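> Predicted model follows, preceded by the sequence.
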Amino acid sequence: MWQPDGWDVRVRLGVLAPHADVGPESELQAMAPEGVRVHAARVPFGAMTTGGLMDPTIPHAPLQAFVEPPYIDEAVSLLAAAPIGAIGIGFTSSAYVVGAEGEHKVVDRLMERSGGIPVVATCTSAVAGLRKLNANRIAHFDPPWFDAELNRLGAEYFRSQGFDVVAHMSCGLPSSQRSINPSELFAWITSHTPADAEAVFIGGNGFRTVGIIAALEQDLHRPVLTANQCLLWGLLQAANSAAKPANYGQLFTAT
């Protein structure tokens, strides 16, 4: 009997990830239903060093540089040479810095390099997902390595798209990717989500979040969206795939 070898898939998805960050592809593949495979292309990110290490607070300049030519454009061209159904930008904070209009311009530019393969942005997908769920009042939380100004820019991003951001802050947890504990993050989110929030959005594609989505929704009784969850949802739609992950939130079950 032949063993699975990874070749028989329904759809292959690409993700553009910071060069030292394994978070986006790890969470995307963890959520991906059977027959969906995720392939990453690396883009230099000046705030990360070998081993995925970064400062407790990331500077803003590398966030904008991540989506500027030439590196991310070249990564798209290389990834688009593979049999990929859609390509996602696995990076939340650049959208905060350049704003919604700037994010759309980045996507348009990268589409010129993708050979017609759809390019999907994380925050654009989050906006579409919140609208799909009819959620207007949102609580917006970010990783602890996002400073107050970056978190504010994120809140302004969503306000510019018509949402009422009833609370926004960076999570008060150890500022290291490897130090994020799902139990501690769950407790922090549940204790800081205001009663009037219709949904929760958790930013940061390098933030360990998707494992607690179902538990948070059960406890909070409202939709919970995260960066990589929204990106996968957007990628599957862009690739015209009917595949749906199980146990990763109301976003995938909304009709």
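That came through fine. Model, not experiment: these values are computed from the prediction.
> Please make it C-alpha for all contacts and neighbour counts, starting now.
Noted.
> Would you mind listing the buried residues in stretch 132-152?
Burial within stretch 132-152, assessed by neighbour count using 16 or more other CA atoms under 10 Å, is assigned to 133, 135-147, 150-152.
> Pull the residues that contact it.
For stretch 132-152, the external contacting residues (CA atoms under 8 Å, 6 or more residues apart in numbering) are 55-58, 60, 93, 96-97, 130, 155, 162-176, 193-194, 196-204, 207, 223, 251, 254.
> want to compare, so here's the second one:
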Amino acid sequence: MDVSFLGGPQPQLGVGVVAPFDFALDRELWRWVPDDVSLHLTRTPFVPVEVSLDLARLVSEHETLHAAVEALCAVSPQVIAYACTSGSFVGGAAGERAMCAAMSQAGDVPSLTTSGAIIEALREIGARRIAVVTPYTKSVTDSLEDYLGEAGITVTGRAYLGLTRHIWKVPYRDVVDMARAAVVGGPEALFISCTNLPTYDVIPQLEAELRMPVLSANQVTMWAALRAIGVPAVGAYQALLDPVARRGPAAMTGTTGMTGTQPPPAGGPGATPEAAFAGPPAPPEADAVDGTEPPPYLPDDPGPQPPV
């Protein structure tokens, strides 16, 4: 059979992605990508360190990034994204800018990071007060809040799991429960951090329930990378990507009854309300929380609990 009339495959645009060695959500990244774009992923070298500030520093060293970018440039991507939130905010705003510069210099290709993308996305939707959800320990979550503060972003409430491994195994229901616990203090948006935390299918659900835009680490990474090459990301009913969604439920104010009537946060004036999802008793931060599912959360302020 003569198939010469097919003319070969259609031209593809390329997006290079540098991910940490334990990244497990390749398929989720692809869900935001249109058919005429290919993702080219590479991973940082393995190091025997659990998820922590130390690991974030190790996987974002400039020498590591240089080697990864050189490997990706063999397939000529139009842009390169560093897909790790903690690895790109651990050095603060100056560290994030230095990472982008190091990657661009290594490959002579425009480069961006997840943490830079979240600031860009929050500016896109006009949000300066946000709730934050993370799978991290308290110290890593604190570092994220510091990074956001440098950009003038106020964290009104937060929830975290305290995990140091197996983050990709967290089920959607736990992400939803954390989101409900974090949305206090009148935020304008919700950010779900960590590129290894599954989020694609919960974003529309949370936007409809919480009446605000919901951004996630993988979502903003793909949005920023694709926008850099003039291609819109795919994501129906996600306010960042879909103008119809942005004018719909996500544009409405109010967060399922969570308003300024909340009791003052523990820890004194100015403290950020938070819900730590830790089992009884919480293990030391250096200890691993193992197993296929994270333990149930215990909000700092035990009020009415969301339905399971």
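Structure's in. What do you need? These figures come from a predicted structure and were not determined experimentally.
> Any of the contacts of stretch 132-152 of structure 1 buried? List them.
Neighbour-count burial (16+ other CA under 10 Å) is assigned, among these, to 58, 60, 93, 96-97, 130, 155, 163-171, 175-176, 193-194, 197-204, 207, 223, 251.
> ranges for the strands of the stretch 1-150 of structure 2?
Assigned strands in the stretch 1-150 of structure 2, in chain order: 13-19, 37-43, 79-82, 111-113, 129-134 (criterion: DSSP state E, counting those that start in this stretch).
> which part of structure 1 lines up with the first one?
The counterpart of strand 13-19 of structure 2 in structure 1, using TM-score structural alignment, spans residues 11-17.
> cool, and the third one?
Strand 79-82 of structure 2 corresponds to residues 86-89 in structure 1, going by TM-score structural alignment.
> Next, the mean deviation of that stretch compared to structure 2.
Stretch 86-89 of structure 1, aligned to structure 2 and superposed, deviates on average by 0.6 Å (mean CA distance after the TM-score superposition for structure 1).
> quick one: what's aligned to Val76 of structure 1 in structure 2?
Correspondence of Val76 of structure 1 to structure 2, assessed by TM-score structural alignment: Val69.
> If we ignore the residues flanking it in sequence, what's nearest its match?
Nearest residue to Val69 of structure 2, sequence neighbours excluded (CA to CA, 6 or more residues apart in numbering): Gly107, at 5.9 Å.
> What of Gln78 of structure 2?
Spatially, and ignoring its direct neighbours in sequence, Gln78 of structure 2 is nearest to Gly14 (5.6 Å; CA to CA, 6+ apart).
> What number of residues are in the vicinity of the one you found?
Burial of Gly14 of structure 2, expressed as a neighbour count using other CA atoms under 10 Å, amounts to 19.
> Contact partners for it?
With the criterion set at CA under 8 Å, 6+ apart, Gly14 of structure 2 makes contact with Val37, Ser38, Leu39, His40, Val75, Ser76, Pro77, Gln78, Val79.
> from these, which is closest to Asn218 of structure 2?
Comparing the contacts of Gly14 of structure 2 against Asn218 of structure 2 with CA to CA places Leu39 closest, at 13.2 Å.
> these two touch, right, the closest one and Ala19?
No. Counting by CA atoms under 8 Å, Leu39 of structure 2 stays clear of Ala19, with 11.9 Å between them.
> Those two: who's more crowded?
A count of neighbours by other CA under 10 Å puts Ala19 above the other of Leu39 of structure 2 and Ala19, at 26 against 18.
> pretty sure the more buried one is in contact with Thr85, am I right?
No. Applying CA under 8 Å, one finds Ala19 of structure 2 not in contact with Thr85, separated by 10.1 Å.
> What does Glu112 of structure 1 correspond to in structure 2?
Residue-level alignment of Glu112 of structure 1 against structure 2, with TM-score structural alignment as criterion, gives Gln105.
> residue in structure 1 matching Pro198 of structure 2?
In structure 1, the residue paired with Pro198 of structure 2 is Arg208, using TM-score structural alignment.
> Run through the residues that contact its match.
Gly23, Glu27, Gln177, Ile180, Asn181, Pro182.
> which of these are buried?
Burial by neighbour count, judged by 16+ other CA under 10 Å, picks out Gly23, Glu27, Gln177, Ile180 from those.
> nearest to Ala65 of structure 1, of these?
Within the buried ones among the contacts of Arg208 of structure 1, proximity to Ala65 of structure 1 (CA to CA) peaks at Gly23, which comes in at 19.5 Å.
> That closest one and Val210 touch, don't they?
No. Taking CA under 8 Å as the contact criterion, Gly23 of structure 1 and Val210 are not neighbours in contact, 10.5 Å apart.
> Helices of structure 2, start to end?
In structure 2, the segments counted as helices under DSSP state H are 26-30, 53-58, 62-72, 85-89, 92-107, 114-125, 138-150, 172-182, 202-210, 217-228, 243-247.
> so how much does the longest one differ from structure 1 once superposed?
Looking back up the chat, that one is helix 92-107 of structure 2. Compared with structure 1, helix 92-107 of structure 2 is 0.8 Å away on average (mean CA distance after the TM-score superposition for structure 1).
> Out of the strands of the stretch 1-150 of structure 2, flag the one nearest Val220 of structure 2.
Closest approach to Val220 of structure 2 among the strands of the stretch 1-150 of structure 2 is made by strand 111-113 (9.5 Å; CA to CA).
> helices or strands up against that closest one?
Taking 3 or more CA pairs under 8 Å, 6 or more residues apart in numbering; DSSP states H and E as the contact definition, the neighbouring helices and strands of strand 111-113 of structure 2 are strand 79-82, helix 92-107, helix 217-228.
> Mind doing that once more with 6 Å?
For strand 111-113 of structure 2, the elements it packs on are strand 79-82, helix 92-107, judged by 3 or more CA pairs under 6 Å, 6 or more residues apart in numbering; DSSP states H and E.
> Most tightly packed of these?
With neighbours defined as mean count of other CA atoms under 10 Å, those peak in mean count at strand 79-82, which reaches a mean of 27.
> Gln219 of structure 2 versus the aligned partner of Arg137 of structure 1 in structure 2, what's the distance?
Counting by TM-score structural alignment, Arg137 of structure 1 lines up with Arg129 in structure 2. In this structure, Arg129 of structure 2 and Gln219 of structure 2 are 19 Å apart, going by CA to CA, to the nearest Å.
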